[in-house]
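*Asks:* Structure for the following, please:
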Amino acid sequence: MQGRVLKVLEFEKVKEQLIKHASSSLGKEKVRTLIPAVEFETVQVLQEQTDEALKILRLRGNAPLGGLVDVKESVKRSKIGGMLGSNELVEIAGTLYASRNMKRFIEDMVEGGIELTHFPLLAEEIIILHDLEKKITQCIDDNGRVLDHASDALRTIRQQLRTTESRVREKLESMIRSSSATKMLSDAIITIRNDRFVLPVKQEYRSAYGGIVHDQSSSGATLFIEPQVIVDLNNTLQQVRAKEKAEIERILKMLSEEVAIYSEEVLANLSILAEMDFMFAKARYAKEINGTKPLINNERVIRIFKGRHPLLPADKVVANDIELGIDFTTILITGPNTGGKTVALKTLGLFTLMAQSGLQIPALEGSEMAVFTAVHADIGDEQSIEQSLSTFSSHMVNIVDILNRVDANSLVLFDELGAGTDPQEGAALAISILDEVYNRGARVVATTHYPELKAYGYNREGVINASVEFDIKTLSPTYKLLIGVPGRSNAFEISKRLGLNERVINNARSLMSADSNEVDSMIASLEQSQKRAEREREEAESIRKEAESLHHELQNQIIEFNSMRDKMYEDAEKTAADKVEEAKKEAEEIIRDLRKMRIEQRANIKEHELIEARKKLEGAVPAFEKSKKAVKKEQKKQEFLPGDEVKVLTFDQKGHLIEKTSDKEWQVQIGIMKMKVKEKDLEYVSRPKQVEQKKALTAVKGRDYHVSLELDLRGERYENALLRVEKYLDDAVLAGYPRVSIIHGKGTGALRQGVTELLKNHRSVKNTRFGEASEGGSGVTVVELK
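*Replies:* You can find the predicted model right below:
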């Protein structure tokens, strides 16, 4: 990629935003040297790495990169025998800790069942140097101070140092506490000059203390004197300090040699952590711009859904759909200045550079970007006074360079092609340049003023006109890209709104050719038709969503109503049964009393009369109609088959089975409505003859075999889902379907990724894409079969 193109498309500004998200100077350096990749496989890996980093941040919130510092120079200096400072060694220990911490962090995620690909491979290459880290941290604290226990010699020296200092202070404090000190000292304190303990003595009492004068105050009234009585003690103190310094240097030299031994491992770890920091920086930037991972193809096809320029304010930027490389390979955007043509051009170019750098793009999921070996752009007025070049000349210099480099794997962006010269010659030159680039197979997007180029889009196969919408009422552009509709100047309408006399406008219209007026009217009609179609589509989508919501709500209400009804029936039956049971007990007691009376009083009551009375009593118990659930339990289990007529008990409606969606669930057609119903809520009614024949015959599944156009995997376990996809694709191919949909939902993305990988390598799959917004978005994958 040419540096001029990266500058023109403002890729450097994107890097300025990205660099803020790097945790270390190493990551920032990776951002500074970032350039887009041009190999398809490399771009795919870069996008996967960013997506994986985003997954880690989503699940864990952050990555443990604390302590990571760029210690390359320090390590290299130790390698050639240099002695490192204590702070440098602390930074190396921090980097070793960051390496160990990151390796453990990734390993814990993998052991926890989180599916990762790229980070475990990098973590595996990290070499743990815990012994070296421990040696440094045992000798030096976080502030860079060498600790007493770094060596036995240093511990002894420090003890001598503290003892000698204590003796010096005691001697001086006794001098401060003397009765004459108040008069002779400027202040009753002990201070230090030239690393020696001294007292602040007034000038006139200098001879009272003797010793050495090390300093004096700015006024000269106070002298800082080392009294003669502590000169020897201070000398001893200096000797001990020299020993301390020599021992510290010895320890630092020893640690530096240890670092030199493992210098290659430390540098390798540093490189891996820099790469991880860079990947997490790209992930954090994706979160900031609400980016999504684009599908990457090697077929020079671009599909951008609601793409937003990442450098424009989020509350002002207008999202646009851009498609290139399928039905047309060249887009020609016409219309007046300040309409947003250049923004649309830069958005497409910048998205390409971002995608090929492993950055996610601010667009809806399912957007697709191609990999180009080169992006060429001629954008903006690059007039150079120093080079004595006009606007036209500067454009032509760029265009000549582009024509010398362009090939079929190039994306070419022309802004105001042919501008800066005679309109007739400029238009002819623009057409010729477009033909040249088009014939080489490149993907081209160009903007222009010239009305002659509007016809170019209609006369060339693979070329389409586009424009940026302009609101006549507000006299301002809406920045919405309209593909398929050429632009118009709107000069008459704008002049009329600004108050230009109607007679002048009509006179101007009469001076235009009939063809021009007719084309202008046609363009206006096209704009209105497209707006109306878009508005109606949005209304239809809104109505569809509302109907779907009402359908679910009604379904839930019916299920709740039927459940309440069955519960009331069961409660009533239980109450009645309890009452009857109570009456039976009371009647039994009466019969026992009668039998007792007959025996005791020899009453003339026959036994068979008592039995008949009991039977009549039992016959008086009401027979309740059992609830549907109870009836279903008593039914003989009937095997269901697609096509069977069944009764949906919860709705009390009849329908036909379409397919079995899971072990205990069927899709049922009730009138025009399809729904999923649990098998326990179905009651077998009848079976058509053709279904019986299919069951009886062992036939190969073919085009007559009923296979749904959708496979719903939501709620399925990962392994079961992939097995179902395999079987479903085979059935769909046998059924002769050209296209099917697999519903995997969004969730954590693991199931979606697994399905995508399976489809990518399946022998029967021709192409895949995520669903449109009306089809379920990224929760659905649409599959074209061979």
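*Asks:* alpha carbons only for contacts and neighbour counts from here, please
*Replies:* Will do.
*Asks:* Show me the helices in the stretch 51-200 of the chain, by range?
*Replies:* 72-79, 86-111, 118-125, 130-139, 152-176, 181-184 (DSSP state H, counting those that start in this stretch).
*Asks:* which residue sits closest to residue 377, ignoring its sequence neighbours?
*Replies:* Nearest residue to residue 377 in three dimensions, chain neighbours excluded: residue 413, at 4.6 Å (CA to CA, 6 or more residues apart in numbering).
*Asks:* So for whichever strand or helix holds the one you found, what gets flagged as buried?
*Replies:* Assessed by DSSP states H and E, residue 413 sits inside strand 410-414. Buried residues in strand 410-414, defined by neighbour count with 16 or more other CA atoms under 10 Å: 410, 411, 412, 413, 414.
*Asks:* Test my guess that the fourth one contacts residue 448.
*Replies:* Read that as residue 413. No - in this structure, residue 413 is not within contact of residue 448 by CA atoms under 8 Å, at 11.6 Å.
*Asks:* Tell me which other helices or strands the longest helix along the chain touches.
*Replies:* The longest helix of the chain (DSSP state H) is helix 514-601. Packed against helix 514-601, as judged by 3 or more CA pairs under 8 Å, 6 or more residues apart in numbering; DSSP states H and E, are the following elements: helix 607-619.
*Asks:* any idea which helix or strand carries residue 282?
*Replies:* Going by DSSP H and E, residue 282 is part of helix 263-288.
*Asks:* Give the next helix or strand downstream of that helix.
*Replies:* Using DSSP H and E, the next helix or strand after helix 263-288 towards the C-terminus is strand 295-297.
*Asks:* The residue with the largest distance to the centre of the chain and residue 610, how far apart?
*Replies:* Ranked by distance from the centre of the chain (CA atoms, centre = their mean), the top residue is residue 602, with 96.5 Å. Distance, residue 602 to residue 610, using CA to CA, to the nearest Å: 15 Å.
*Asks:* and if you look at residue 134?
*Replies:* 99 Å.
*Asks:* Repeat that for residue 528.
*Replies:* In terms of CA to CA, residue 528 sits 94 Å off from residue 610.
*Asks:* Please give the structure of this sequence too, so both can be compared:
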Amino acid sequence: MNKKLLHTLEFHKIVAMLRHHTSTSLGDRVAEEIRPSSSLEEVKRRLQATDEAFAVDRLKGGAPFGGIRDVEGSVKRARLGGMLNPSELLDIAGTLSGGRRLRRFLQGVHEDHPIPLLDDLSGLLVEHRPLEQSIAAAIDDNAYVMDAASPELGRVRAELRTGETRIRERLEQMLRSSSTQKMLQEALITIRNDRYVIPVKQEYRSHFGGMIHDQSASGATLFIEPEAVVQMNNRLRELKFKEEQEVEKILLKLSAQVAEVNGDLLANLSILAQLDFLFAKAALAREMRATLPHMNDRGYLRLKRGRHPLIAREVVVPLDVELGSGFSSLIITGPNTGGKTVTLKTIGLLSLMAMSGLFVPTEDDSELCVFDAIYADIGDEQSIEQSLSTFSSHMTNIISILREMTPKSLILLDEVGAGTDPAEGSALAIAILEHIHRTGCRMVATTHYSELKAYAYERQGVINASMEFDVQTLSPTYRLLVGVPGRSNAFAIAERLGLDKAIIDHARGEVNEEDQRVESMIASLEENRLTAEAERKSAEQLRAETDALRQELEREQNKFREQREKMLERAEREAADAVARARREADEIIADLRRMALEEQSAIKEHKLIDVKRRLEEAVPELKKKGAPAKTPKKAREVQPGDEVRVPSLGQKGHVVEISGSDVLVQLGIMKMKVAKADIELVGNGESGAQTSKQQPPKAVTGLKRSRDENVRTELDLRGLNIEESIVEVDRFLDESILANFHQVYIIHGKGTGVLRQGIQDYLRRHRGVAGFRLGNYGEGGSGVTVVELK
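*Replies:* Alright, predicted model coming up:
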């Protein structure tokens, strides 16, 4: 890309904006040299690096470049053996420290958000902590060589401070002397030529020995170094000379250390310059609200709402254009100041920016091409010095373009063929455009010639476009209309301005019939376009309304689901509370049973059992589940004596003793209870229970008794049973023991693996009738037996 083209498309202004965002002079130097590349791979790599910097800028607000300075000159002078001053050494240390911080920052970002190119680039930064530490140990933040830089410097400066103190003390004695005070202009100590002096009146100069170093402007005051401190000042000068020598020795030593690593330092500067340049591109993209374009080398270009970056965002009209797909040449017509030239410059400038690795101010999914060259003939380049007319100037430029262009070039021509006779100019313009089109270039040209409209309409691969003009307001809208040629608005404008209708009609009659047909065709096309655009806006409005309704429906559905979930949660909590209340009621009923058994000391009356049963039934919460189909109970055979049954209202299993009409007497552990036949369920098919009843006919018991004379044991042997079976037996055993008024019982579970023992003891912890338990002692069975204390 030649400099003339870059200046024509105002690329230098983009460079100036980019340089404004650099953080260091290193990055500014790189930004100043930015140029477009014609290599697709190189452009993609540049854009990827910019995209990574843009991601860091978005996530972290930019990268830290504090402390980094351009120390290239200092490093090169140190390499040649020169001595660096403290400020230069301090800048080198700050640059090393800043590079280390930047590297660690980018590595930290890379761990959370991959930025491979920036991570690789920052990974090349070399750390030199020993050099940093040496400079920091010798020079403070004010670029002053510290006393601790070397033992000799510390000793010399200590002597200097002592000598200065002694001189001041001697001179202050003289100032306090009454005989000396009248000779002094002022009672103060000052310094002249690095030597301590006192101000003496002119008339008393002979009364002081020593040396005169200066006098006031009026000559009334002489600054005299008294003879008493001359030797002391001489010693002070010697110490200061030694101090200078020692400081120079320290600086030379540090400069030599810089020279040893000068290659790494210069390489670091180059890397830091590139990183600063990349983050400047990211900051420029943020400022422009630019996006990452897709790139190709097929000659295809598609801008979606592209904006000229040098026009204020508030006033610029976005550009939508496509080139290189159905057509390779675009002929734009329209009135002056309608935006044709801005359109050309926008296409060219955005292409240059993308080829330079910069984001472009367009919407997402815009696509640009990497051209081998971009050529432009834009603006009036008439030169009085060269005696060239406007036409000659344009033709000279176009001839140069025709000589250098290739099929992979982009050609931008503004007002092609202008500046000469319209007939010859239009014919020449058509010939030039045809030659460029046959070459295969991508071309965008603007013109006023109506003949070019017909050329674009008839030629394959060439398409008309125009800049929209609002006749009602007599002003351009700056919108590009692809596929619609520009129409002459002279008659319409004249009519709007008030020109007599007869004159306008006469003028229309002077236009030949073919031109009138073309104008009518263009007017019809424009009318159809406006109608289609209005319908498109209406469709977009309908779609927006539909989307709004859909979103409202989704919100309502989400609200309904949330309410349903809340209701379900509330119902579950209420059910849980009901179950908890039922459990507490059941526990209270069982406690009442046990209390009555202990208090009665005799059989419990039937009406009391019925009342307790009713209370148990009322304690069960009724939970209705919607949508759950009712289960059809299986038809079971009639209950017979000896069958094993379950009483749901009590939650207990037992055996049928006898049947009396609709009531059944059921053996529940040691209790016998009369329940309704509808309140029992067969366990299994009941056959084993029937057979058992035949072999062992049940005893007829009419009530529940508590007596120690019954066969109630104080121990339970569970060996050979699993945990589930054992829990059932333990529950039954504990109920019998409590009713028998036992205070201590024994559960034999054996030693084994300890699983059965652990399961039984877990159950005992939850049992309301157990006061405590322990393993058996010696003689009681040891760990194979659990001794249970009952309440």
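*Asks:* Looking at the buried residues of strand 410-414 of structure 1, which is nearest residue 9 of structure 1?
*Replies:* Among the buried residues of strand 410-414 of structure 1, residue 413 lies closest to residue 9 of structure 1 (CA to CA), at 10.0 Å.
*Asks:* what sits against the closest one?
*Replies:* Residue 413 of structure 1 sits next to 345, 349, 375, 376, 377, 378, 379, 444, 445, 446 when contact means CA atoms under 8 Å, 6 or more residues apart in numbering.
*Asks:* try 7 Å
*Replies:* Residues counted as contacts of residue 413 of structure 1 (CA atoms under 7 Å, 6 or more residues apart in numbering) are 345, 376, 377, 378, 444, 445, 446.
*Asks:* Those in helices, which ones?
*Replies:* Using DSSP H, the members of those that fall in helices are residue 345.
*Asks:* ok so, going back, tell me which residues in the helix holding residue 282 of structure 1 are buried?
*Replies:* Neighbour-count burial for helix 263-288 of structure 1, counted by 16+ other CA under 10 Å, picks out 263, 265-267, 269-287.
*Asks:* And stretch 607-627 of structure 1, by the same measure?
*Replies:* Going by neighbour count (16+ other CA under 10 Å), the buried part of stretch 607-627 of structure 1 is residue 614.
*Asks:* what's the answer for stretch 589-598 of structure 1, then?
*Replies:* For stretch 589-598 of structure 1, the neighbour count (16+ other CA under 10 Å) marks 591, 595 as buried.
*Asks:* What of stretch 575-582 of structure 1?
*Replies:* Buried-residue list, stretch 575-582 of structure 1, by 16+ other CA under 10 Å: 577, 580.
*Asks:* who's in contact with that stretch?
*Replies:* residue 621.
*Asks:* redo that, cut-off 10 Å
*Replies:* Stretch 575-582 of structure 1 is contacted by residues 569-574, 583-584, 586-588, 617-618, 620-624 when judged by CA atoms under 10 Å, 6 or more residues apart in numbering.
*Asks:* Quick one: residues contacting the aligned partner of residue 219 of structure 2 in structure 1.
*Replies:* Alignment note (TM-score structural alignment): residue 219 of structure 2 maps to residue 220 of structure 1. When contacts are counted by CA under 10 Å, 6+ apart, residue 220 of structure 1 is found next to 202, 203.
*Asks:* where's residue 220 of structure 1, which helix or strand?
*Replies:* Using DSSP H and E, residue 220 of structure 1 sits in no helix or strand.
*Asks:* do the same with residue 768 of structure 1
*Replies:* strand 765-770.
*Asks:* and that strand, which stretch of structure 2?
*Replies:* Counting by TM-score structural alignment, strand 765-770 of structure 1 falls onto no part of structure 2.
*Asks:* Point out the other helices and strands that the very next helix or strand once past that strand packs with.
*Replies:* The helix or strand immediately downstream of strand 765-770 of structure 1 is strand 780-785, counting by DSSP H and E. In terms of contacts (3 or more CA pairs under 10 Å, 6 or more residues apart in numbering; DSSP states H and E), strand 780-785 of structure 1 is packed against strand 710-712, helix 718-734, strand 739-743, helix 750-760, strand 765-770.
*Asks:* just to revisit the earlier point, compare the helices of the stretch 51-200 of structure 1 and report which one is nearest to residue 682 of structure 1.
*Replies:* helix 86-111 (43.3 Å).
*Asks:* Pull the contacting residues for the residue farthest from the centre of structure 1.
*Replies:* Taking CA under 10 Å, 6+ apart, we find residue 602 of structure 1 in contact with 595, 596.
*Asks:* now the one 3 residues further on
*Replies:* Listed by CA under 10 Å, 6+ apart, the contact partners of residue 605 of structure 1 are 594, 595, 597, 598, 599.
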